[in-house]
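Participant: Quick one: sequence plus predicted model below, questions after.
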Amino acid sequence: MRNLVVVLTLCFCVKTYTQNYDFGKVSKEELEEEYNPSDSSASATYLFKYRNTHFEYYGEDGFQLITEIHERIKIYNQEGFNHATKMIGLYKSGSDEEEVNNIKAYTYNLIDGKIEDTKLDRKAIFKTESSKYRDEKKFTMPNINEGCVIEYKYRVQSPFYSNVDDFVFQNDIPTKKLIAKFEAPEYFKFKVSMRGSLSITPKKEHRRGSLRIGSSDIDFSTEYHEYNLSDIPALREEPYVNNINNYRSKLSYELSYTQFPQSTIKYYSTTWKDVVDRIYKSSSFGDELKKTSYFQKDISALIGSVTDPAKKVELIFNYVKSQVKWNGYYGFYADDVRKAYKDHVGSSGDINLMLTAMLRYAGLKANPVLVSTRTHGVPLFPTREGYNYVVTWVKLPDDTVALLDATNKYNVPNVLPFRALNWQGRIIAENGGSGLVDLYPKTKSKNSMTIMAKIDEEGSIEGSYRSIKTNHRALSFRNSYNVANKDDYLEKLENRYYGVEISDYEVKNDTDLSKPIQESYKFFKESQVDIIGDKMYFSPLFYLKTSDNPFKLEKREFPVDFGYPSVTSYRVLINIPEGYKVESVPESASIALPDNLGSFKYKVVGKGNAIQLLVSSQINQSIVSPTYYEVLKEYFNTFIQKEAEQIVLTRI
């Protein structure tokens, strides 16, 4: 434990909230509450959220960033049980690391009219390493029941005072009361930026602080901000959002510079050029790109007789994918490329920096691209923490450009894993210069389906299904199918299609990445046709029709992110039973979204004892602006209704 010399007077704070918010003072009224009066659909509610971030001075260690957390959560039903698990992220670099201590936590239940509390056992607190730079402390509250209240508090001490975690004011459950404080000595100058839809105005004060160094007392001023909010609505996850956290109401404190007594100014707020220069000059980045001795012999043998640059890229890319397995760690720095190559396992930084170095060794123009994964958010400000991943960019002599990620053996050029499809990446050239590159693909991913179906007199259907999948549709299929137990996979497929019986299931090109996925099977399903009197009624897409519109909100404030452009098409051939004829079919339809964002085409033709259906739905943009939300929502409503329209057969 570090020897505390003196604690800044700024860390002494006066409670501005009522006694009911004191730790441990949970009331019967809170435990008896059956739902949130402002949001009856909420499975849980923050009754109180408190955060105090400030600085304390520790002898030879100097200033430390201290964050104190106190949270009280009401859990209404089982859907809210996930809020009983708390994860605390801790940053580390070299011998410096953040520490969490003073964890105190209780679960409160109302039993026979009396409040009973259950204390968190310290043995139930676990620490795990999530990456070279991140640890995680995790605990799950005991004795969780519907209607309980949980409460915990803890303190994080950090030597990284330039990294202030965002103040998040909006969560996926509502918040009744929130108090947040930030206080910094005059030696630290921060820029404050806000995002989200909430109107947030802090109370600001200048206060006095003092500290003792040796036998001297030093007085200084501090800048104090306090945020006091009530009844904050939830911001819940929605379909087709790259990361809902990008749109939460939050504040960021970015350190601009420090100026200590009798010292010069040290700037922290930087440009992207500064960030790139520091990353490139790091021994875990730029130096790793220069290392070649560990792979020279192998790569020379691999491409020794190859002159075609595109073939070199293919061979080296496939070689890295087959030789080094991703360990699941994110990061753009390499841990140790030599070790990763030798042990056949490494982080994303190890694998893709290794790939970049090999391509350069082969005489190709290749550079790393910094990426922020979808779960990490969008980097708005110049900071190394804005990125957490890296891929490889390569340019061929004919000016063809490809983005490569060797962390997955099923990845192909320009088909990055879905986690990496997040706006723009930052490419770093050999000289340390940088630029932006669009991570979203331009080529559409396709799923083309052909169905041959026959209806019997009992209203059952049987037939055959065949699909061809390309690009991201193929990647997604391979990632799920190739690692699954085949019996389980088939059972889940039958359940997804409401109990259809599937036989002769076959997949081609599941490991041949040069060809599209081909999936085929035979099917049988009872009661797919309604028989009323001498008529039959059915949707020509049967169990494959779309039945639910993912867009349900009246208004949406943020973009719709599909991840990649796509085309879904159906060609359905239906033989009707003998003794019946086609009485009516749905009218043809063609819908176009504005500005070529997408289209839907639907056409049914009935002739003799055969019916043919052609359906095509395509989205041409990876991201659709919220200004198009209403028309996009109506577009989905229209084609869902169209696919539900029925063909009518009548007995001859």
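Facilitator: Now that the structure is in, tell me what you want to look at.
Participant: drop to CA atoms for contacts and neighbour counts, all remaining ones
Facilitator: Fine.
Participant: In contact with K104: list those residues for me.
Facilitator: Applying CA atoms under 8 Å, 6 or more residues apart in numbering to K104 gives the contacts 120, 152-154.
Participant: which SSE is it in?
Facilitator: strand 99-111 (DSSP states H and E).
Participant: List the buried residues for that strand?
Facilitator: Buried residues in strand 99-111, counting neighbours by 16 or more other CA atoms under 10 Å, are found at 99-100, 103-110.
Participant: ditto for stretch 320-331
Facilitator: Residues of stretch 320-331 classed as buried by neighbour count (16+ other CA under 10 Å): 320-321, 323-326, 329-331.
Participant: before we go on, here's another structure to hold up against the first:
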Amino acid sequence: MKFGKLDMQELTLKECSFYPEAKAMVIAEYGDLRFNYLNDNWTTKFTITRRIKIFTTEGKNQANVSIRLYDPVDGGIHERLSSVKAITHNLVDGRIEKTPLNQSEVFRTRLSDHRTEISFTLPNVQVGSVIDYEIILISNYLSVLFPWKFQKSIPTKVSEIRYVIPEYFNYITSQLGTSIELTKETNSVHESFKYKWESEPGIGGNKAVAIGAENSVSKEQRFVARNILPLEDEPNINNKPDLPARLEFQLVSSQMPNSAVKFYADNYESFTKDILTWESFGKTLDQGAFASPAIKELRADSVSDLASAIYHWIQNHFSFTNEYGVTNNKAGKIAFNEGSGNVPAINLTLIAALREAGINAYPIILSTRGHGIPHPVYPNYEDFNYVIVGVKTEAGLILADATTKLSFGTIPERCLNGKGWLVDNEFGQWVDLKKEAHYSSEVSINMTLEETQITSELHITHKNYAGVTTWEQVDSIGATNFIQEIDQKLSDWDIENFNIKSGTKESKEHFEFEITASRAINANKRIYISPFILGMPLENPFRRPERVAPIDFPYGFEYRVIAQIKIPDGYSAILPESGVFKLQSNDGSFIYSTNQVGNTINLVGIFKISKTEFNPNEYQNLKQFYQLVTDKNQELIVLNRL
């Protein structure tokens, strides 16, 4: 494929042959990365050429193109746009009409102190258009090469990337994301670079310096994928940035002509030492003198109690600005005096206060749900976007986040994402963020069958993250709308009473409410009763025949329903069969028990899943288990009049 050169078949294409429902498709894309040496500096030149076919109105959003670049405000390492050209092709009266992109419509926006975004929109895009664009990027950021994503939100017919790496550089190549079939070729390419070199110091500390042409037997790697299905939204999907099938390159070492080997791949030990020297991070942690007067007024019998008291003091003092981050120059006294701040301003201030009280407290940096998973071996500061607090107590390590109104020891669901890195020169380690996370729902149902109606009294108790989720829902939409949502779930029933029985904003991990509901029946006919009217899954969320993305639950969970149904004399009951069912891996179970004693029918359902992450190859097992559970929960009790 050559930029701007296409044939009539591409313009008359009506659908994607291997994914007919596509709104648009990548006909072909090619990437080419090569090294250059100029003015004593190595750089890479990355050329991306892409052609996209638009099938529907919704597919026209593919004309909006953006590229994020590593471009720190301070420092000499940058990625930059060298050139961009783009053309929209339309078929008009049997001939190809081309509309080029005006360079004045290419925009650069600073997103943060480390990132800028280049964006443009191709002109005159219509249903049936074919768009071409070619981007050239230049970078002297050699530690990590530009990655290549084979998979996108639309299908891709051909995706090819070629990397030519001089023999002086040793990179680790990683194929990440969903599994796709790649064709790989490796060849040797002879290149020549004008290179300035320095020898190691000799006798007297003298160095030899010279400039000459150096030949390199460079390694050319070519990867090709075809007919790549798009990434789609699916239930319990998390960390979309990690999902696309892609290649990443990490620099391990280099050896320039007449020079010694240099190692570049960082590790978490050196990463920790570095960020603990930052004024906006490590230097804030022992600046807690501002908290000393308040700490003297606190009374506690244990480290846990004192830490909890300081946590609630900081928590109640601050107003959260809803901004994430890892570093903040104001953390400590300045942030405390201002009374509001982002995540690091509040939580680094909490650590300083805890340390002032003699408590071992540490920052734990993490990536929130949906932001991706940090590399477990090679640290990258940009992998992290949040910091919480780890407190060492007699009960073990307790995690806390004072930006929330949660109890001491509970972190928000947004933080339940894999592992976080505890930053300390002595105790640095990965911390499982989901270890203490659990969701518990208990529903007690008492049904009474009368001549013309069934009356149900429900008592619902939500604990742990079930309580947190319910409280946040009520806070967000209000009690009235919350009741309406419950009413929709009980569509066959008339709610006569709704009462929030217990739970306070100071204890969001517990929420209780009661419901009284009824529905009319015809006692002269056979009566069908669905016993689990609330508290159990009734539909299988996993419906697709296959899945390419991992299943990620934020926590393990347990749903428990106990139902008791009283029937009058003169009826016989046909009950669903009892059973015990388990996932093949024993990471989930479902207990369903029924019996009748006199005029009382008793049912118990307990649905548990303890594992939080399932690989795509475990999908069928999980899907079948869910189907069994939902089918069983929909089975009816049949009452026949004698």
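Facilitator: Looks like it arrived, so ask away. Quantities reported herein were computed from a predicted structural model and do not represent experimental measurements.
Participant: now for the buried residues of stretch 320-331 of structure 1, which pair is the farthest apart?
Facilitator: Largest separation among the buried residues of stretch 320-331 of structure 1 by CA to CA: Q323 and G331, giving 19.4 Å.
Participant: circling back to that earlier point, restricted to helices, list the contacts of K104 of structure 1.
Facilitator: Using DSSP state H, no member of those sits in helices.
Participant: residue contacts, the residue nearest to the spatial centre of structure 1?
Facilitator: For structure 1, T375 is the residue whose C-alpha lies nearest the centre (CA atoms, centre = their mean; 2.8 Å). Counting by CA under 8 Å, 6+ apart, T375 of structure 1 touches 242-243, 419.
Participant: Can you say which of those are buried?
Facilitator: Among these, the ones that count as buried by 16+ other CA under 10 Å are 242-243.
Participant: got a list of what F639 of structure 1 touches?
Facilitator: F600.
Participant: Show the subsequent helix or strand relative to the helix or strand where it lies.
Facilitator: Using DSSP H and E, F639 of structure 1 sits in helix 629-644. Moving toward the C-terminus from helix 629-644 of structure 1, the first helix or strand encountered (DSSP H and E) is strand 647-651.
Participant: Could you give the separation of that following strand from the chain centroid?
Facilitator: Centroid separation for strand 647-651 of structure 1 versus its chain: 48 Å, with CA atoms, centre = their mean, to the nearest Å.
Participant: compared with structure 2, how much does that strand deviate?
Facilitator: Aligned to structure 2 and superposed, strand 647-651 of structure 1 gives a mean residue distance of 2.2 Å (mean CA distance after the TM-score superposition for structure 1).
Participant: which helices and strands sit right next to that strand?
Facilitator: Counting contacts by 3 or more CA pairs under 8 Å, 6 or more residues apart in numbering; DSSP states H and E, strand 647-651 of structure 1 packs against strand 535-538, strand 580-584.
Participant: most packed of these?
Facilitator: Comparing these by mean neighbour count (mean count of other CA atoms under 10 Å), strand 535-538 ranks first with a mean of 19.
Participant: Output the contacting helices and strands for that one.
Facilitator: On a contact count with 3+ CA pairs under 8 Å, 6+ apart, strand 535-538 of structure 1 meets strand 530-532, strand 647-651.
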